[in-house]
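Undergrad: sequence plus the predicted model coming up.
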Amino acid sequence: MKSALAHGFQSLTVRNFRLFAGGQLASVTGTWMMVVAQDWLVLSLTGDSGTALGVVTALQFAPLLLLTLHAGVLADRYDKRRLLIGANAASGILALLLAALVLTGSVRLWHVFLFALGLGVVNAVEVPTRMSFVTELVGPDLLPNASALSAAYFNAARVVGPALAGLLIGWLGTGTVMAVNAVSYLATVAGLRLIRPAELHRGARSRPERARAVDGVRYMASRPDLLLPMLLVAVVGMLGFNFQLTLPLFAKTVFHADATSFGLLTTAMAAGSLLAAFASTGRRGRPPLTLVIWSALGFGVLEVLAGLAPTFAVAAVLLFLTGFGSISFAQAANHRIQLGSDPAYRGRVMALYTLVFQGTTPFGALLIGWLSERLGARSGLLAGGAATVLAALLVLVLHLRGAGRRPPGAPAGAREPSDSVSP
């Protein structure tokens, strides 16, 4: 038991990763507080408009669609640590400006739109850089553990952040929550500055002089074992992971919840996600594609059931399970793709991962927002879950057809040739 627990937290023995994780925990907690405050502010300004909430979500994720591939080039070419310091400082400044507008009573809906767009531009650089930087912090052998622990602190923040936000919004208002988020970015910047560059795991090919986005796309196209999980990630990211939009509408229009109750629903889902993240810390090596497929299928079924929940208490339980399923899928897909990628292309591969997982969100947010406004908040969860189930079944069929084309005499359990690529 003790050895299993020690293995689960093995990455924390690395000083650089401890500094990074500590800063991220504080910052991500502030970010989740900000998510609740921003959503509540938009609903308050617009009279519970699902379309307006969809527009905000779309604006926040649109830059990921347009800029992420170029950000992957930056991550492969330049110092990731310095890129992350600049991105987090910029996010803090944006959050502080919006907080000032809210606290002075000057905020308008277009201010929120503008802030969401600005934050999306910063995130287009920060997300793929952060994902690929984890390998430099701990090395390829500890990557699955470090990635799972990253998901764990991310979801611990999802538990604490919304609950704190729900309390603070009712007590001090949304502006104070946004100010707290702005200050939280200082923890990440401080942690990054304390990291020792000499102890980073930077391979000889990790910063090519002439890295190009098109080379990353060609590399991905040449790897069928990466394309199928990436297809699943695209569908789930676009339609299944719209909880920033669906949950506030679900809480406020179906169960007529206040900010505190909305925070509890978000916390229930985050608690399930946190449990799944800790469960993933024991993973060793690259997961098989079948695990990615079945985890997507399970997540889709749970999301549909959550959308059908008859009471607030049942919804909280089902959202807990949905949160578990969401991170089980996301971790399996992330490890499948990242651990199968050549280090020289990892920044661009994770940029593509970010592009299809989060960059497609604007399309899904607008569609789910439109659907929710016309057919009710439940329809957003039902549509996202159903699309995920269909995508998982499609990828399963494609995978089985590919297995059926295995050369005669090859063993049924033989690995794909590309599985042998060193992480």
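TA: That came through fine.

Undergrad: contacts, neighbours, all on C-alpha from now
TA: OK.

Undergrad: tell me, how many residues neighbour G47?
TA: Counted by other C-alpha atoms under 10 Å, the residues lying close to G47 total 9.

Undergrad: quick one: it and R284, what's the gap?
TA: Distance, G47 to R284, using C-alpha to C-alpha, to the nearest Å: 49 Å.

Undergrad: again, but for L275
TA: Counting by C-alpha to C-alpha, the gap from L275 to R284 is 18 Å.

Undergrad: with G402 instead?
TA: 25 Å.

Undergrad: got it, and L339?
TA: In this view, L339 and R284 are 11 Å apart by C-alpha to C-alpha.

Undergrad: who's more crowded, those two?
TA: L339 (23 against 13).

Undergrad: isn't V125 right next to T68, touching?
TA: Yes - V125 lies in contact with T68 (C-alpha atoms under 8 Å); the separation is 6.5 Å.

Undergrad: alongside the first one, take a look at this:
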Amino acid sequence: MNEPSSDRPDSPDSPVDLNRRGRARRSAESNAAAPSASDVREHLPLSGAFQRFWCTRVLSSLSFQMLAVAMGWHIYALTKSALALGIVGLAQFLPMFALTLVVGHVADRYDRRRIAAVCQAVECAAAAVFAFGTYAGWLDAPIIYGLAACVGAARAFESPAVAALLPAVVPRTLLPRATAWSTSANQAAQIVGPALGGLLYGIGAGPAYLACSLSFAAAALLVSSIPLRAKPATRTPVTLESVFSGIRFIFSEPVILGALSLDLFAVLFGGATALLPVFARDFLHTGPLGLGLLRSASAIGALAGTLWLARFPLKHRPGFVMFCGVIVFGIATAVFGLSHQYIVSLLALMVLGASDVISVVVRLSLVQLRTPDEMLGRVSAVNSLFVGTSNQLGEFESGLTAGWWGARRAVLAGGLATVAIAFLWMRFFPELKQTRSLDREADRAG
């Protein structure tokens, strides 16, 4: 994987050629080293390389979740503005949007472990500035926006590098299960991170930011030590065609395009996390710890879902299951928007998280199993842009609509729009709905 052919021509290969050669190489690797099904279940979580990868994901996600809670509560306490919460999301999204084509090529040309470590070091420094600014008393809204943009730029490089790193850590036959375990790392961090961030922020903003900085530093050290099954990608010439090849590949694959765009629009309209400080403080009348628990609730549901998918991977009609999960996600979002009770809000967020993780696992598995290894970084970068659009830009959209209509109406409308998107995408992308397997070859054979 990631080793270019010695007779590669100077001009970039087409996505079809890359896909054919990537399938042949990965098939040979999996035939040579593929364990039995029982070995997969028993040994994947015990693999030393995968353990380091998993712990890296936990630490980085834990840091980011704590930082998100601290930034959200801090900016709302300073401004009392839902729009300001949206601007924080926009500040993180814009660098990701601007750097999409660059970060993908970087992930395919350089050691992905080193890229992730450098990005986590930058995030560590940004959290340290947050802590110092809080203690010194000069941290205000514009500075928070600027630091959020720095974090967004670092994550723009980190996300595709880490996502493209997984196929070099585990054999191809383990990727669906490894993806579910990897997703569980994010969910575990999203359970502990927001609650811990809220608890630390209750003590003081400085300790919360300092804990984020230390956790990012630990992640940077750990990712550098991950042993790989394949050598890092060899640097190849950069051309305009190769830069845009990831986008061209996605648009040539309706199943991948449908999964990415469905997840994008569903979370773009259905995301309510940006408004959680408003609901916690103004409607549910709770403090920073209560806000942290609200942010953790969706991750609790998602963790339960990922553990289930890790034990019982999706084998039949994953696209249809993804559509069902998005519909449930929209309904749970609407219930949260209407809720006046803290416990009902927690339960709605748990259901929301459990249903959302289905689309996450399906989307990541489709990208990793149907993309040639030599362009996985570029495709993962576009995938990260879709995720960033749905998350950070979705936060801006939520803050903007909440400023127009009020928080409750904005969340309710978003949930209903998500359900409508799912039904429309069934018409627009029948290939996704009808796909029988995550792997293209198994899908064709079926």
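TA: Ah, there it is. Quick caveat: nothing in here was measured; it's all calculated off a predicted structure.

Undergrad: fetch the TM-score of the aligned pair.
TA: Once superposed, the chains reach a TM-score of 0.88 (TM-score structural alignment, normalised by the length of the first structure), with 405 aligned residues with a C-alpha RMSD of 2.7 Å.

Undergrad: returning to that earlier point: quick one: which of V125 and T68 of the first structure has more around it?
TA: Neighbour comparison, V125 of the first structure and T68: the larger count goes to T68, with 31 against 26 (by other C-alpha under 10 Å).

Undergrad: which residues does the more buried one contact?
TA: Residues in contact with T68 of the first structure, defined by C-alpha atoms under 8 Å, 6 or more residues apart in numbering, are A124, V125, P128, A351, L352, T354, L355, G359.

Undergrad: what residue of the second structure matches up with it?
TA: T68 of the first structure maps onto T100 in the second structure when the alignment is built from TM-score structural alignment.

Undergrad: buried ones in whatever helix or strand that match lives in, by neighbour count?
TA: Using DSSP states H and E, T100 of the second structure maps to helix 82-109. Neighbour-count burial for helix 82-109 of the second structure flags 82-97, 100-109 (criterion: 16 or more other C-alpha atoms under 10 Å).

Undergrad: what does stretch 24-43 of the second structure give?
TA: Buried-residue list, stretch 24-43 of the second structure, by 16+ other C-alpha under 10 Å: R25, R26, S30, A34, V40, R41.

Undergrad: residue in the first structure matching the third one?
TA: For S30 of the second structure, there is no aligned position in the first structure, judged by TM-score structural alignment.

Undergrad: about what we covered before: give me the mean deviation of the helix holding T100 of the second structure from the first structure.
TA: Overlaying the first structure shows helix 82-109 of the second structure at a mean distance of 1.0 Å from the equivalent residues (mean C-alpha distance after the TM-score superposition for the first structure).

Undergrad: again, but for stretch 354-368 of the second structure
TA: Looks like 1.7 Å for stretch 354-368 of the second structure (mean C-alpha distance after the TM-score superposition for the first structure).

Undergrad: what range in the first structure does the lengthiest helix in the second structure sit on?
TA: When the second structure is parsed with DSSP state H, its longest helix is helix 48-79. Against the first structure, the aligned range for helix 48-79 of the second structure is residues 15-46 (TM-score structural alignment).

Undergrad: quick one: that stretch to the second structure mean distance?
TA: Using mean C-alpha distance after the TM-score superposition for the first structure, the mean distance for stretch 15-46 of the first structure is 1.5 Å.

Undergrad: just checking, Y353 of the first structure touches M230?
TA: Yes - using C-alpha under 8 Å, Y353 of the first structure is in contact with M230, at 6.9 Å.

Undergrad: looking at those two, which has the bigger crowd around it?
TA: Set side by side, Y353 of the first structure and M230 show more neighbours around Y353, with 27 against 21, by other C-alpha under 10 Å.
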